[in-house]
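S.K.: how would this look folded up:
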Amino acid sequence: MRYTSKFNLFYLIKKKLIPKSLLSRFILIIIIPSLIGQSIALHLFYERHWYNVSYHTSSLLASEIESLLQQETVYQNKNQIKNYLNLSYILEPNKKINTTTQNNSEELEIFQKNLSKKINYKHEVFLDENGKIKVLIEIPKNLLIITIPAKTLLNPTTYIFALWIIFLTIILLAVSLIFSKNQIKSILELTNAAEKYGRGEKMPEYKPSGAREIRKAGIAFLKMKDRIERQTAKRTQMLAMISHDLKTPLTRMKLQVELMDDSEEKEELNHDINSMQYMISSYLDFARGEGGESFSKVELNKWVSDYIKLSWNKSNIELEQKKNNIFAQIKIYSFTRALNNIISNATKYSTKIKISVYSQNDNAFITVEDNGKGIDNIEKNHVFKPFYRGNKARTFEDSTNVGLGLAITKEIITGHYGSISLAESKTLKGLLVKIKIPKLAD
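M.R.: This is a model prediction of the structure:
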């Protein structure tokens, strides 16, 4: 249980913190190693290298001061500024250290510690107002004041090194960002081409570009596109041939039946021939999937309203629409057939129908509700299957059909990159059919 909670926490942190876009992830991949590398470099420089340099330099200065204290001339010249090696000193008689302890830099603290190891006199080290290092040593009845140039121990250019690292990092990130955007541009071009082709829109001229792997993906997409178009053309040609071959003998049979005298057998034969023609048309429509029709951009509210007025003006249909425009890409003939199939079924089994058009996020919805009997929950899982006809509830078929009505409807909606589902209507208490398709930007 604890492992599961930790895993869920890690998943949530990962989901929240990791950027969603590819460019953001590229930047993150570049920034994190760069920051880690620069942090290690600064740590090694300041904590290791610079400490060692400061330690050795302060040790040499402490040794020089120790050597100075061993010189007899130091105690002979009072109130006179003298030089010894890199040191400048003055001996003031009858004075003591009266300065307060100051917060020194790390380099001066190292120097203070090294000096304490070399001499036994009371002493104080600090940086004066003029930017020079002062060393006060209290020797018997005298105060020795030693002045050391700050640059001997302190390096004022250390911050320049840190600024240079930051500046260099910014330059590297800028250059990396330019190259990353160029790589992502080729991915976006491939994505745009695949998305437009998938929606059936006119695909812009696409040429694979970018890195080798992206070019290979682009070439694979173009090959796939060519294969799909060849297979679609072959299937359309084959279906046209099948349609001709099957309908021709049926037409001859129908002509022969018309020449027969009126009788019960003639009516049965006419019924059988019409049923066969209807079934053949359904088979071909299902196999074809209306694939030859191109997409058109429509405003769904207006299109559905015009469709209802034109095809179902005399039916008891309530139309509910939002005021905002909802644009979508549809194959008008195919989509009309799918919607007509749903509404005609509703009119058979109900007396009141309600159609709603609305949108949520990136999707457009069309719902058809009625006050009829509805469909059992068990049947809802099967009615979309080809050649299935329910027995316990209403279906989308008539006596001449073979169970393809709702299957064809689903095939059409799927061809629009959408989905269709069945549920119980909460307002009319009958069947609710919900169609979802992608919405276009206004």
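
S.K.: C-alpha only now, for contacts and for neighbours.
M.R.: Will do.

S.K.: residues near Arg230, how many?
M.R.: Close neighbours of Arg230, defined as other C-alpha atoms under 10 Å, add up to 12.

S.K.: where's it relative to Met241, distance?
M.R.: According to C-alpha to C-alpha, to the nearest Å, Arg230 and Met241 sit 17 Å apart.

S.K.: cool, Leu9 as well?
M.R.: Noted for Leu9: a distance of 61 Å to Met241, by C-alpha to C-alpha.

S.K.: Repeat that for Leu144.
M.R.: Relative to Met241, and taking C-alpha to C-alpha, Leu144 is found at 115 Å.

S.K.: Sketch out the strands for this structure, chain order is fine.
M.R.: Counting by DSSP state E, the chain has strands at residues 82-84, 87-93, 122-127, 132-139, 142-149, 296-299, 317-321, 327-330, 353-360, 363-370, 419-424, 431-438.

S.K.: I'd say Asn79 and Ile90 touch.
M.R.: Yes. Asn79 lies in contact with Ile90 (C-alpha atoms under 8 Å); the separation is 5.9 Å.

S.K.: Comparing these two, which shows the higher neighbour count?
M.R.: Neighbours were counted for Asn79 and for Ile90 using other C-alpha under 10 Å; Ile90 has more, 19 against 12.

S.K.: Now do the residue lying closest to that one once chain neighbours are set aside: how many residues are near it, please.
M.R.: Nearest non-adjacent residue to Ile90, counting by C-alpha to C-alpha, 6 or more residues apart in numbering: Ile81, 4.7 Å away. Number of residues near Ile81 (other C-alpha under 10 Å) recorded here: 13.

S.K.: Contact partners for Ile81?
M.R.: If you count contacts by C-alpha atoms under 8 Å, 6 or more residues apart in numbering, Ile81 has them with Ser88, Tyr89, Ile90, Leu91.

S.K.: Apply 10 Å and report the result again.
M.R.: By C-alpha atoms under 10 Å, 6 or more residues apart in numbering, the residues touching Ile81 are Ser88, Tyr89, Ile90, Leu91, Ile145, Ile146, Thr147.

S.K.: Tell me who's in contact with the first one.
M.R.: Ser88 is in contact with Ile81, Lys82, Lys134, Ile145, Ile146, Thr147, Ile148, Pro149, counting by C-alpha under 10 Å, 6+ apart.

S.K.: Of the contacts of Ile81, keep whichever come out buried.
M.R.: Among the contacts of Ile81, the ones that count as buried by 16 or more other C-alpha atoms under 10 Å are Tyr89, Ile90, Leu91, Ile145, Ile146, Thr147.

S.K.: My guess is the third one contacts Asn142. True?
M.R.: Translated: Leu91. Yes. Between Leu91 and Asn142 a contact is recorded at 6.7 Å, counting by C-alpha atoms under 10 Å.

S.K.: another one to check against the first:
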Amino acid sequence: MMAVLQRIFPRGLYWRAALILIVPIVTIQLVVSTAFIQRHYEGVTRQMTNGVAIDLGFLLSEIEAAGSPQAAMAEVGPLARNLEITLTIPAGEDAPMKDRFLFLDLSGRVIVDTLRERLPGLVAADVSDENRVVNLKFDTAVGPVQAQLTRRRMSATNPHQLLVLMIFTSLLMTGVAFLFLRNQLKPITRLAEAAEDFGKGRIVSYRPRGALEVRAAGRAFLDMRARIERQIEQRTLMLSGVSHDLRTPLTRLRLGLAMLPDDPEVEALREDVRQMERMVEEFLAFVRGDAMEGAVPTDAVALVRGIVERAGPKVVLAGIEGRAEPVSMRPQAVARAVENLVSNACRFGNRVELRLAFDDRSLRILVEDDGPGIPEAQREEALRPFTRLDASRDPNRGGGVGLGLSIASDIALSHGGALRLGHSARLGGLRADLMLAR
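M.R.: Next up, the predicted model:
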């Protein structure tokens, strides 16, 4: 039951607030309509109709005593005019033959029922006239008698007018309340959007507004964002200094080794220096993560095609799904992530295929190879930094330093997405699914 209700109820904050606002109003309208219109209006109509029934009963008794239609008209006519009742003796051709009232005329039913209870000689009553004239026909000793009078004497104002007024007022007040509610909910929506953009690596302008609690949450978010930005900036500055300090002695070593004669020992030292430089670059890329790069709308297809062209003949762009549109991203960071995935795939496979899938909420870049893949039990471990799953991945044997997948995963998370590893059904090796939020 709860699952069904969860599927039916709206998920958005605006629509949930609107539901909370509208349901009580509709419930109140139903209760008021039932209690006030059906009871109060019916009671008022019955009381007023009883008063008219007394006047009609008196006139009918005088008509019965007159003995003839002419005498009855002469004696009762002036009295009926004073009571604002039009008598026709004998009844005319427009006299009703049966009871008539509109289907939704609540007070009309009460009028007919009350007159029949109080006036046994009533033959028919017509309360359906658009000019609000009640047309009655009676059976008397002098023949059929027709009586006509305005309905205002028998019922209060039409209850439908009150219904229309209530509905109009409710709609108006609901609209006003919704506008006020939207102004209260808009700051929460803006805070959620700012937090979501920050999670995707985008810094947008945000100013706390709304109620005190919302302003407090907004200020806490700004303080948190400022602390994170300061930490990123301080880490980047520190790494810049470390990078300079490490690269200078490595450069001196490389130049010194270049001046030595070629022999196996010197070549081994040169390879060690190149390996150290590569490790330093990967360490810095992992810690830095291109955090200071701004997100811009980027042609993802062109970015991936450039990577494919630089990677060599083993790598192909196998397909593009969905409508290719510019995606807001940090292009250098995404390029580094895809290059890491392609580099790993080329190291262990002979064929690598890339695919792009665009949808409304995300961009997926799939990298598949025909290599040995990664066992399912080790895929989560493979995303951890400095993790090498086997000896073939040892940097001293041509492998990496265990940061390629970690860097790609970190970049995906900074774009509001994720990196998922799986089995390639097409090529039989590893499938890396790099998802970026749009």
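
S.K.: Roughly how far does the closest residue to Leu250 of the second structure other than its chain neighbours sit from Asp263 of the second structure?
M.R.: Closest residue in space to Leu250 of the second structure, ignoring its immediate chain neighbours: Val273 at 6.8 Å, by C-alpha to C-alpha, 6+ apart. Shown here: Val273 of the second structure relative to Asp263 of the second structure, a distance of 16 Å by C-alpha to C-alpha.

S.K.: Settle it for me: which of those two has more neighbours?
M.R.: Val273 (17 against 8).

S.K.: Just confirm that one contacts Leu257, I think it does.
M.R.: Yes. Here Val273 of the second structure reaches Leu257: they are 9.3 Å apart, a contact under C-alpha under 10 Å.

S.K.: show me what contacts the residue nearest to Leu250 of the second structure?
M.R.: Residues counted as contacts of Val273 of the second structure (C-alpha under 10 Å, 6+ apart) are Leu250, Thr251, Leu253, Arg254, Leu257, Glu267, Met279.

S.K.: Let's see that with 8 Å instead.
M.R.: Leu250, Leu253, Arg254 are the contacts of Val273 of the second structure under C-alpha under 8 Å, 6+ apart.

S.K.: Report the spatially nearest residue to the residue sitting furthest away from the middle of the second structure, omitting neighbours in sequence.
M.R.: Most distant from the centre of the second structure: Gly67, at 79.4 Å, with distances by C-alpha atoms, centre = their mean. Excluding its sequence neighbours, the residue lying closest to Gly67 of the second structure (C-alpha to C-alpha, 6+ apart) is Val142, at 6.4 Å.

S.K.: Likewise for Ile145 of the first structure?
M.R.: Leu136 (4.8 Å).

S.K.: mind listing the helices in the stretch 101-250 of the first structure by residue range?
M.R.: 106-118, 150-153, 158-198, 212-258 (DSSP state H, counting those that start in this stretch).

S.K.: How about Asn158 of the second structure, nearest residue that isn't a chain neighbour?
M.R.: Ser107 is the one closest to Asn158 of the second structure (C-alpha to C-alpha, 6+ apart), at 7.9 Å.

S.K.: Could you do Lys380 of the first structure as well?
M.R.: In this structure, Lys380 of the first structure finds its nearest non-sequential neighbour in Leu422, 6.7 Å apart by C-alpha to C-alpha, 6+ apart.

S.K.: In contact with that neighbour, which residues?
M.R.: Neighbour list for Leu422 of the first structure: Lys380, Leu431, Leu432, Val433, Lys434 [criterion: C-alpha under 8 Å, 6+ apart].

S.K.: List only buried entries from those.
M.R.: Buried among the contacts of Leu422 of the first structure (16+ other C-alpha under 10 Å): Leu431, Leu432, Val433, Lys434.

S.K.: Against Leu436 of the second structure, how distant is Gly201 of the second structure?
M.R.: Distance, Gly201 of the second structure to Leu436 of the second structure, using C-alpha to C-alpha: 11 Å.

S.K.: same question, Ser155 of the second structure
M.R.: 70 Å.

S.K.: Asn141 of the first structure contacts Lys78, correct?
M.R.: Careful, residue 141 of the first structure is Lys; it's not Asn. No. Using C-alpha under 8 Å, Lys141 of the first structure is not in contact with Lys78; the gap is 11.7 Å.

S.K.: so what sits against both of those two?
M.R.: Pro93.

S.K.: Neighbour count for the two, which is higher?
M.R.: Here Lys141 of the first structure and Lys78 are set side by side on neighbour count (other C-alpha under 10 Å), and the busier one is Lys78, at 16 against 10.

S.K.: Tell me who's in contact with the aligned residue in the second structure for the more buried one.
M.R.: Alignment of Lys78 of the first structure against the second structure is given by TM-score structural alignment, with Ala72 as its counterpart. Contact analysis of Ala72 of the second structure by C-alpha under 8 Å, 6+ apart lists Glu62, Ile63, Glu64, Ala65, Ala66, Ile89.

S.K.: Comparing Gly201 and Leu436 of the second structure, which shows the higher neighbour count?
M.R.: Neighbours were counted for Gly201 of the second structure and for Leu436 using other C-alpha under 10 Å; Leu436 has more, 25 against 22.

S.K.: Excluding chain neighbours, give the residue nearest to the more buried one in space.
M.R.: In space, Leu436 of the second structure is closest to Gly417, 4.5 Å off (C-alpha to C-alpha, 6+ apart).

S.K.: isn't that neighbour right up against Asp433?
M.R.: No. Taking contacts as C-alpha under 8 Å, Gly417 of the second structure lies outside contact range of Asp433: 10.3 Å.

S.K.: ok, and what's touching stretch 319-334 of the first structure?
M.R.: 290, 293-301, 305, 354-359, 364, 412, 416, 437-442.

S.K.: Just the buried ones from the residues you listed?
M.R.: 290, 294-295, 298-301, 354-359, 364, 412, 416, 437-439.
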